[in-house]
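>>> Below are the sequence and a predicted model; questions follow.
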Amino acid sequence: MSYTDTIEVNQQLEEVFAAVSNAENGPHFFDNVEKVEKLTDGPIQIGTKYQETKRIRSYKAEAILEVVDFVLNKQYKLKSEPNGLIVLNEYTFTSTEKGTKIEFKMKIQTKGIRNLLTKPIIVNILKKENENHLANIKKFVEA
C-alpha cells in the first residue's frame, strides 16, 4: 500500500532539502510527533538513525527511523519498522521557478497475520497522520 502527495514551497531547494532531511524537525512537520532525537554521530547520510516519539490517539509510540537513501538536494528516504510494520517515507525534491517541489510517497508493508488483517485500518491511521505534513513543511520553511 502506498500514499502520495505533492506540494510546492516558495523557498530555495537547498534550504528545503536541509530542513526536511533533518528528521529532528519532525515535531514541526507532523502533528503527532513529540520528539525526534538523532542517535548517530556525524552528518546525515545513509545509515543515520533517529529515535522518534509520537502520540497515536491516547498512547505514546516510539520507533527507530533510519536513513536508507540520501542524495543531497534530490532525494531522502526514511525507514521505520514499528510493531510489525515496515514504513518507508520517500521525499523527492525538484527546483521550480517559484522554489521547490516536494514529492512525498509513503509505502507500507505488514509483517504477521494480525497486521495483514488490520492493514486497512493501519493505512488509514498513517494517512491521517501524514495528511497535513507537507503543508506544515511549507509553513515551517517559508517562515
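That came in fine, so what should we check first?

>>> Only C-alpha atoms from now on, for both contacts and neighbour counts.
Noted.

>>> Distance-wise, check residue 72 relative to residue 22.
From residue 72 over to residue 22 the distance is 12 Å, taken as Cα to Cα, to the nearest Å.

>>> wait, I meant residue 59
Remark: distance between residue 59 and residue 22 (Cα to Cα) = 25 Å.

>>> who has more neighbours, these two?
Taking neighbours as other Cα atoms under 10 Å, residue 59 and residue 22 compare with residue 22 leading, 15 against 7.

>>> Touching, the more buried one and residue 44? I think so.
Yes. Using Cα atoms under 8 Å, residue 22 makes contact with residue 44 at a distance of 7.4 Å.

>>> Next one for the comparison:
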Amino acid sequence: MNGFEFDQHIAAPPERVFEVLADPTRASAFLDNITQSTKLTDGPTGVGTVFRETRVVGGKESSADLLVTAYQPSTQLGISTEAEGITVEYHYRLTPDAHGTRLHWACELEAAGLRRMMLPVIAAIMKREDGGHLRKLKAYLESR
C-alpha cells in the first residue's frame, strides 16, 4: 500500500468524534494549515457530499474538492480527493472503548502510469504534512 496509517485514542464518545470528522468545515478550528472549507452540495452530509478545502502546503495555498465516499455515523468515514492524476482516499474507523474512542486513520494513494512511481515519495510528504492530524483532533476534542 502506498500511504500511511495512524491510531489515536480520544477521550470523547464516538458520536462527538464523528461529528467533527464528518464536517470538514470545522477543520480550521484545530488544523493550522486549513484556511477554509466550504460545503458545496445541499442537504445533509452523506455519501456523495462534496466540500472544497483550502490549505497551505509548502508555503503555498491550494484548494481541493473532498468527496465523502463512506458515511456510517459514529463508526466509519471515507473521504477522497484527486489532483494531477493522483487519488487520495482517507479512511477513518471509530471504535468505542471504556474511556472514549479509538480512531484509526488510513491514507491510501493511487495513480496510473508514471505517476505511480512517485507515490512512495508523495506518501512520505503527506505523512510528514498530515501526521499530526489525529493528535490535533484529540487536543481539540478533549479541551472542549
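Arrived safely. Owing to the predicted nature of the structure, the values given are computational and were not obtained by experimental measurement.

>>> what helix or strand does residue 52 of the first structure sit in?
Residue 52 of the first structure belongs to strand 49-56 when assigned by DSSP states H and E.

>>> nearest residue to residue 116 of the first structure other than its sequence neighbours?
The shortest distance from residue 116 of the first structure to any non-neighbouring residue, by Cα to Cα, 6 or more residues apart in numbering, is to residue 110 (5.8 Å).

>>> per the alignment, that neighbour corresponds to what in the second structure?
When the second structure is aligned by TM-score structural alignment, residue 110 of the first structure is paired with residue 111.

>>> what's the burial count for that match?
Residue 111 of the second structure has 17 neighbours, counted by other Cα under 10 Å.

>>> Now do the residue nearest the centre of the second structure against residue 130 of the second structure, distance only.
The second structure has residue 90 as the residue nearest its centroid, 5.5 Å off, counting by Cα atoms, centre = their mean. From residue 90 of the second structure across to residue 130 of the second structure, the span is 11 Å (Cα to Cα).

>>> I'd guessed residue 116 of the first structure sits against residue 122; true?
No. Taking contacts as Cα under 8 Å, residue 116 of the first structure lies outside contact range of residue 122: 9.5 Å.

>>> Could I get the buried residue list for stretch 112-129 of the first structure?
By neighbour count with 16 or more other Cα atoms under 10 Å, stretch 112-129 of the first structure contains the buried residues 115, 119, 122, 123, 126.

>>> residues contacting the first one?
This points to residue 115 of the first structure. Contact analysis of residue 115 of the first structure by Cα atoms under 8 Å, 6 or more residues apart in numbering lists 84, 85.

>>> So it, which state does it fall into?
helix (DSSP: H, G, I helix; E, B strand; the rest coil).

>>> what does the fourth one give?
What three-state DSSP gives for residue 123 of the first structure is helix.

>>> Tell me who's in contact with the residue mapped onto it from the second structure.
Using TM-score structural alignment as the criterion, residue 123 of the first structure maps onto residue 123 of the second structure. Applying Cα under 8 Å, 6+ apart to residue 123 of the second structure gives the contacts 2, 3, 4, 109.

>>> any idea where the strands of the first structure begin and end?
Here the first structure has its strands, by DSSP state E, at 2-9, 33-38, 49-56, 59-71, 75-80, 85-95, 100-110.

>>> what would those strands look like in CSV with distance to residue 18 of the first structure?
As requested, these are exported to CSV (distance: least, Cα to Cα, whole Å):
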stretch, distance to residue 18 of the first structure
strand 2-9, 13
strand 33-38, 15
strand 49-56, 16
strand 59-71, 11
strand 75-80, 10
strand 85-95, 11
strand 100-110, 12
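
>>> pretty sure residue 22 of the second structure is touching residue 79, no?
No. Residue 22 of the second structure is not in contact with residue 79 according to Cα under 8 Å; the separation is 9.1 Å.
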